[in-house]
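S.K.: need a structure here:
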Amino acid sequence: MENIGQRLTNFLAQSVPLASNLGLELTHFDGENLHLTAPLAPNINDKMTAFGGSLYCVAVMSCWGMVYLQTELAELNCNLVVSHAEIDYLRPVGSESFTAICHADKQHFEQFITDFKSKGKAKITLTSTITVDGKVAVSFTGQYAILPPISA
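M.R.: Next up, the predicted model:
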């Protein structure tokens, strides 16, 4: 799984400059769970906690990254987009770093991949959370779509 995780790291570094500005790092991927971590320092607000926009970006990218990695594992050539997203900020995040965790249900993803192969497009809804002291601080839900690749 390390090699596949490196694909996401490389893609973000080359194609999403914001990921570098956030200090985003893939800290865990096992096929079912993806952890993206960012340090507080470049994401701090005037209250000395994580900026809401940074929390949103890390949460949305954890789910986006999960879809990216699942499509890489399935060897799909597709275009991945976020089609809808919602976030709840439940408590401040003030630790030195914070991690958004996205969990993938294997059967859910198998159907997602099957749908793309048969229909040429597919949608999936994923969630991610950021916790503080064992309590959910941020709850994110996003819908992601995969479509045929963009022609050059």
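S.K.: when you work out contacts or count neighbours from here on, use the C-alpha atoms and nothing else.
M.R.: Will do.
S.K.: which element is the residue nearest the centre of the chain on?
M.R.: The centroid of the chain falls nearest to Ser62 when counting by CA atoms, centre = their mean (1.6 Å). Following DSSP states H and E, one finds Ser62 within helix 52-73.
S.K.: one more, please, to line up against the first structure:
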Amino acid sequence: MRQIGVPHPRLPLPVAGGEDDMADFLAWLGEAIPMVPALGIRQMTRDGDCLAWSLSLTPSLNDKGTGFGGSLAAQTTLLGWCWTTLWLRRHGLARDVVVAEASQRFLAPVTGDYRLTCEPEAVDGPSALAERLELRGKGRIALVQRLWCGETLCLEARGDYAVLPAA
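M.R.: Modelled structure (predicted):
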């Protein structure tokens, strides 16, 4: 049982230069952040610089029978945190990540199960983050999340994620 003010143990880093097992990471995330199992995440995949979740709408229904904006906003924020954390892990870094700024644009109602994607806002975002971490020991990256219900773009979000200095 998680306790207020007590950090959850970090997941061990993957073998040098290795990739995280997405199912293991998602299981750890569900232990570290108690609301995660209730989000309806069915699968997490990575393709290049794009991290994606497949989600069930049922846990995020609002009173109108469509996606609840607050739940969807929380999911976009968390997916960006996951993107940054997994990027750090692939680079052998166990660092704290926090969201510094986030915004959402709701474009269409979410009426069924959906896919949420996250990728850097700028093509050079990851290399710029790596450079800042090397030079200053901390950095930020801007990420864009998009929620797709079938072929319909329902939500576009943007977040700045800060990588804190090593303890």
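S.K.: quantitatively, what TM-score do the chains reach?
M.R.: Remark: TM-score between the superposed chains equals 0.87 [TM-score structural alignment, normalised by the length of structure 1]; 149 aligned residues with a CA RMSD of 1.9 Å.
S.K.: ok, now which ones touch the aligned partner of the residue nearest to the centre of structure 1 in structure 2?
M.R.: Counting by TM-score structural alignment, Ser62 of structure 1 lines up with Leu79 in structure 2. Leu79 of structure 2 is in contact with Leu51, Thr117, Cys118, Gln145, counting by CA atoms under 8 Å, 6 or more residues apart in numbering.
S.K.: tell me, how many residues neighbour the residue lying closest to the third one once chain neighbours are set aside?
M.R.: Take Cys118 of structure 2 and drop its neighbours on the chain: the residue closest to it by CA to CA, 6 or more residues apart in numbering is Gln145, 4.3 Å away. Here the count is done by other CA atoms under 10 Å, and Gln145 of structure 2 has 26 residues near it.
S.K.: same check on Glu134 of structure 2?
M.R.: Neighbours of Glu134 of structure 2 (other CA under 10 Å): 11.
S.K.: where do the strands sit along structure 1?
M.R.: 25-29, 33-39, 79-89, 97-103, 122-132, 135-147 (DSSP state E).
S.K.: any chance of those in CSV, plus distance to Arg7 of structure 1?
M.R.: Converted to CSV, the strands of structure 1 look like this (distance: least, CA to CA, whole Å):
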stretch, distance to Arg7 of structure 1
strand 25-29, 11
strand 33-39, 13
strand 79-89, 15
strand 97-103, 17
strand 122-132, 20
strand 135-147, 18
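S.K.: quick check: which of the ones you listed is nearest to Gly5 of structure 1?
M.R.: strand 25-29 (6.5 Å; CA to CA).
S.K.: give me the mean deviation of the closest one from structure 2.
M.R.: Compared with structure 2 after the fit, strand 25-29 of structure 1 shows a mean deviation of 2.5 Å (mean CA distance after the TM-score superposition for structure 1).
S.K.: buried ones in that strand?
M.R.: Glu25, Leu26, Phe29 (16 or more other CA atoms under 10 Å).
S.K.: for Ser62 of structure 1, give its distance to Asn33 of structure 1.
M.R.: 10 Å (CA to CA, to the nearest Å).
S.K.: looking at structure 2, which residue lies furthest from center?
M.R.: Quick read of structure 2 (CA atoms, centre = their mean): farthest out is Lys64, 26.5 Å.
S.K.: counterpart of that residue over in structure 1?
M.R.: Per TM-score structural alignment, Lys64 of structure 2 is aligned with Lys47.
S.K.: from memory Asn77 of structure 1 sits against Pro149, does it?
M.R.: Yes. Using CA atoms under 8 Å, Asn77 of structure 1 makes contact with Pro149 at a distance of 6.3 Å.
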